[in-house]
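> any chance you could fold what I've pasted below:
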Amino acid sequence: MPYTPAENRYEKMKYRRCGNSGLMLPAISLGLWHNFGGDTPHETKRAICQAAFDSGITHFDLANNYGPPPGSAETAFGEILRTDFAGLRDELIISSKAGYEMWDGPYGEWGSRKYLISSCDQSLKRMGVDYVDIFYSHRFDPDTPLEETMGALDHIVRSGRALYVGISSYNSQRTREAVAILNDLGTPCLIHQPSYNMLNRWVENDGLKDTLKELGVGSIAFTPLAQGMLTNKYVGGIPEGSRATQGKSLNPDTLNEATLASIKSLNEMAKERGQTLAQMAIAWVLREGGITTALIGASKPSQVLDCVGAIENLEFSDEELAEINRLSVEADINLWKKSSA
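Here you go, the predicted structure:
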């Protein structure tokens, strides 16, 4: 049955200006890191994307290596663009990235000009689009001059492959250096994508949030739900079939007694606010406008709808923020800290 978007979709979402740019992003964006590879039925992927767009989510975030296998998320999304989202390209923000290992040999990862441009070309082909709206350097490359990496991003924009560029997981110092280079080249850095949630606050400790505000760069926080830890999924322990049991990106060791106790207490606080834990966690990331948009993942449409409900209450009292600080246990879940150095 053909998909017809909800007519009131733009009434359901809040949109925020991305840094000093003219681009508005939805307060909540959909990431295709998990559940869009070959291990998920295509009908499920379609249903998730439809639920997102019907809720006013216009931004779909991918990377070259998302799957499994690598590349399959972009291929699947390309099919959705051709079918469900046919004729809607100008209403969508599509982003992709390159930086992690994608193919064999010395040119298949990191930040060289050859890798970034080749990867961007491959991503465009997999998705069947002429350009992406945002293309990122997925991680800082300590062995390639930053001028080369940023120069490749500049070329990707000037050649029409992307409209904007961004960086992901760069620390505050590297962000300042990258932004300065891009400004000199005439292709400003639109956005930064760091991991950030109640249990992973490196962007605060590093000063990155303040740096981005000072530089006029937007931000999109990934893992705002700590890969599912900040949902009701783990309130009663670790259930079978959860990400923590699948041997993927969430190490079950992080769900220790202290963290589980913290999650349970935060869940009770969310109930007092009339929110689910996921909604409170997203609202906390978006509080006071410090983060432009929260990047969620979903394994089913109902999770998208739950997350979107967060925008109904983004306000916190000083007492609530202090209580969250007291209850939150910093978990060792920043898998990307080596990439930001």
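
> CA atoms for contacts and neighbours, from now on please.
Noted.

> now residue 280: how far from residue 5?
Counting by C-alpha to C-alpha, to the nearest Å, the gap between residue 280 and residue 5 amounts to 28 Å.

> residue 299 now?
Between residue 299 and residue 5 the distance is 20 Å, computed by C-alpha to C-alpha.

> what does residue 274 give?
Distance from residue 274 to residue 5, counting by C-alpha to C-alpha: 29 Å.

> more neighbours: residue 280 and residue 5, which one.
Between residue 280 and residue 5, counted using other C-alpha atoms under 10 Å, the more crowded position is residue 280 (29 against 16).

> where's the nearest residue to that one once chain neighbours are set aside, which helix or strand?
What sits nearest to residue 280 in space, not counting adjacent residues and going by C-alpha to C-alpha, 6 or more residues apart in numbering, is residue 270, at 5.8 Å. Mapping residue 270 onto the secondary structure by DSSP states H and E places it in helix 257-272.

> which other residues reach that helix?
Outside of helix 257-272, the residues within contact range by C-alpha atoms under 8 Å, 6 or more residues apart in numbering are 229-232, 234-237, 276-277, 279-280, 324, 327-329, 331.

> summarise which helices and strands whatever helix or strand comes next after it is packed against.
Using DSSP H and E, the next helix or strand after helix 257-272 towards the C-terminus is helix 277-286. Packed against helix 277-286, as judged by 3 or more C-alpha pairs under 8 Å, 6 or more residues apart in numbering; DSSP states H and E, are the following elements: helix 257-272, strand 293-296, helix 301-308.

> run this one through as well so I can compare:
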Amino acid sequence: MVYRAAENRYEKMLYRRVGQSGLKLSALSLGLWHNFGDVDRLANQSDLLHYAFDHGITCFDIANNYGPSAGSAEENFGKIFHDDFKPYRDEMIITSKAGFYMWPGPYGEWGSRKNIIASCNQSLKRTGLDYFDIFYSHRPDPETPFEETALALDQIVKSGKALYIGISNYDAEQTQAITTIFNDLKTPYIIHQVQYNMFERTPENGLFDVLTAEHKGATVYSPLAQGLLTDRYLNGIPEDSRANRQDSPFLSVEDVDQRLAQIKQLNQIAESRGQSLAEMSLAWDLRNEVVASVIIGASRVSQLEDNLQVLDHLDFSDSELAQIDQITK
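This next block holds a predicted model:
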């Protein structure tokens, strides 16, 4: 059956400008970090992408190492894109990144010119795309001069392999340093992808100030703190949950135990707002004007359906924000 996008797909979604650039992003992006690897059903991946696009999500966030296995998220996205989304390419923002480990030897990670350009070429081949809308340096390289990384990213744009450049996981000082280089090069660097949620507020300690002063935007990953900022753990730890997996490096039973009292208090505020905790958590991220888009993950369509309800209630009272600060800081 031929996929045809919903005609009303733009009626409800909000689109937010990235800094002072000309680009707008859907307030919610779909991230392919989890659930899009070669261990996951392709039919479910297709359903998720279709539902997202049908509801105005135009931004799809990938990286070269997403899977598992590494690279498989790009390959699977490429298959679905080729079959279903080619007519809609100019309505989509497709991003990828380079910097984390991808292949053995000294050139398979970090921020050298060799790695950045080779990674971009590999990612374009895996996805079958002609270009990425945004290509990111996924993490700062402590051993490579920022000028080398910046020049490699600048070349990617000038060679037509990306429209815009972003960085990810750089701290405030590193962001200022590489931004100065991009400004001198006149590279279309517009965005920083960073972890941010009610429990992880490090970007408030300088990074958001740099982005605001430099007229750049942010896109946020892990807005639900790996599931902590949902109702999943309110009544115990489900057997099939991420926290209960012995191999999960991101969330543990101890993490849940330490945060449970806070989670329950936050849930009470969400209920008083007529929202789920997840919806309130996404709205809290979007309250910040520097945030152009919040990246959500999903393993099933119903999760996307729930998260999209955040658009119905994005405003906060001063009292609500003060209560959240008191609970989480």
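
> quick one on the thing from earlier: burial measure for the residue nearest to residue 280 of the first structure, as a count.
Neighbour count of residue 270 of the first structure, defined by other C-alpha under 10 Å: 17.

> also the one 5 residues further on?
For residue 275 of the first structure, the number of neighbouring residues by other C-alpha under 10 Å comes to 20.

> got a list of what it touches?
residue 310.

> can you pull out the helices in the stretch 1-150 of the first structure?
Assigned by DSSP state H, counting those that start in this stretch, the helices in the stretch 1-150 of the first structure fall at 42-54, 72-82, 113-127, 146-158.

> right, and the helix or strand after the last one?
Following the chain from helix 146-158 of the first structure toward its C-terminal end, the next helix or strand by DSSP H and E is strand 162-168.

> so which bit of the second structure is that next one matched to?
When strand 162-168 of the first structure is aligned against the second structure using TM-score structural alignment, it corresponds to residues 162-168.

> that stretch vs the first structure, mean deviation?
Taken over the aligned residues, the distance from stretch 162-168 of the second structure to the first structure averages 0.3 Å (mean C-alpha distance after the TM-score superposition for the first structure).

> for that stretch, which outside residues touch it?
When contacts are taken as C-alpha under 8 Å, 6+ apart, the neighbours of stretch 162-168 of the second structure outside the stretch itself are 131-140, 153-154, 156-157, 187-194.

> do stretch 140-149 of the second structure as well
Counting by C-alpha under 8 Å, 6+ apart, stretch 140-149 of the second structure makes contact with 99, 110-113, 116, 137, 168-170, 174, 177-178, 181, all of which sit outside it.

> what sits against residue 251 of the second structure?
Taking C-alpha under 8 Å, 6+ apart as the definition of contact, the neighbours of residue 251 of the second structure are 226, 242, 243.

> check residue 97 of the second structure too.
Contact analysis of residue 97 of the second structure by C-alpha under 8 Å, 6+ apart lists 62, 63, 64, 120, 135, 136, 137, 138.

> residues contacting the third one?
Pointing back at residue 64 of the second structure there. Residue 64 of the second structure makes contacts with 70, 71, 73, 74, 96, 97, 98, 102, 119, 123, as judged by C-alpha under 8 Å, 6+ apart.

> buried subset of those, written for ChimeraX?
This is the ChimeraX syntax for the buried subset of these, where burial follows 16 or more other C-alpha atoms under 10 Å:
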select :70,71,73,74,96,97,98,102,119,123
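
> of all the contacts of residue 64 of the second structure, which comes closest to residue 292 of the second structure?
Compare each of the contacts of residue 64 of the second structure with residue 292 of the second structure using C-alpha to C-alpha and the shortest gap goes to residue 96, at 17.0 Å.

> right, and that closest one touches residue 137 too?
No: in this structure, residue 96 of the second structure is not within contact of residue 137 by C-alpha atoms under 8 Å, at 9.0 Å.

> re the thing from before, buried subset of the contacts of stretch 140-149 of the second structure?
Neighbour counting by 16+ other C-alpha under 10 Å classes 99, 110, 111, 112, 113, 116, 137, 168, 169, 170, 178, 181 among the contacts of stretch 140-149 of the second structure as buried.

> want to try TSV for those residues, with distance to residue 51 of the second structure as columns?
Conversion of those to TSV gives the following (distance: C-alpha to C-alpha, whole Å):
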residue	distance to residue 51 of the second structure
99	30
110	34
111	35
112	37
113	37
116	32
137	29
168	27
169	29
170	32
178	37
181	39
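
> and the strands in the stretch 1-150 of the second structure, which stretches?
Listed in chain order, the strands of the stretch 1-150 of the second structure (DSSP state E, counting those that start in this stretch) span 15-17, 24-26, 28-31, 59-61, 93-98, 132-137.

> export those to CSV and append columns for distance to residue 251 of the second structure.
Below are the strands of the stretch 1-150 of the second structure laid out as CSV (distance: least, C-alpha to C-alpha, whole Å):
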stretch, distance to residue 251 of the second structure
strand 15-17, 31
strand 24-26, 28
strand 28-31, 18
strand 59-61, 22
strand 93-98, 24
strand 132-137, 25
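
> out of those, the one nearest residue 220 of the second structure is which?
Proximity to residue 220 of the second structure, assessed across the strands of the stretch 1-150 of the second structure by C-alpha to C-alpha, is greatest for strand 28-31 (9.3 Å).

> got the buried residues for that closest one?
Buried residues in strand 28-31 of the second structure, counting neighbours by 16+ other C-alpha under 10 Å, are found at 28, 29, 30, 31.

> picking that back up, take the contacts of helix 257-272 of the first structure and keep only those in helices.
For the contacts of helix 257-272 of the first structure, the ones inside helices are 277, 279, 280, 324, 327, with DSSP state H as the criterion.

> what's around the fourth one, how many residues?
Spelled out, it's residue 324 of the first structure. By other C-alpha under 10 Å, 18 other residues sit near residue 324 of the first structure.

> for it, which residues are in contact?
When contacts are counted by C-alpha under 8 Å, 6+ apart, residue 324 of the first structure is found next to 198, 266.

> for the second one, same thing?
By C-alpha under 8 Å, 6+ apart, the residues touching residue 279 of the first structure are 270, 306, 307, 308, 309, 310, 311.

> tell me which two of these sit farthest apart.
Put simply, by C-alpha to C-alpha the two of those set farthest apart are 270 and 308, 15.2 Å from each other.

> rewinding a little: for the contacts of residue 97 of the second structure, give me TSV that also has distance to residue 215 of the second structure.
What follows is the contacts of residue 97 of the second structure, written out as TSV (distance: C-alpha to C-alpha, whole Å):
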residue	distance to residue 215 of the second structure
62	24
63	25
64	28
120	26
135	18
136	18
137	19
138	20
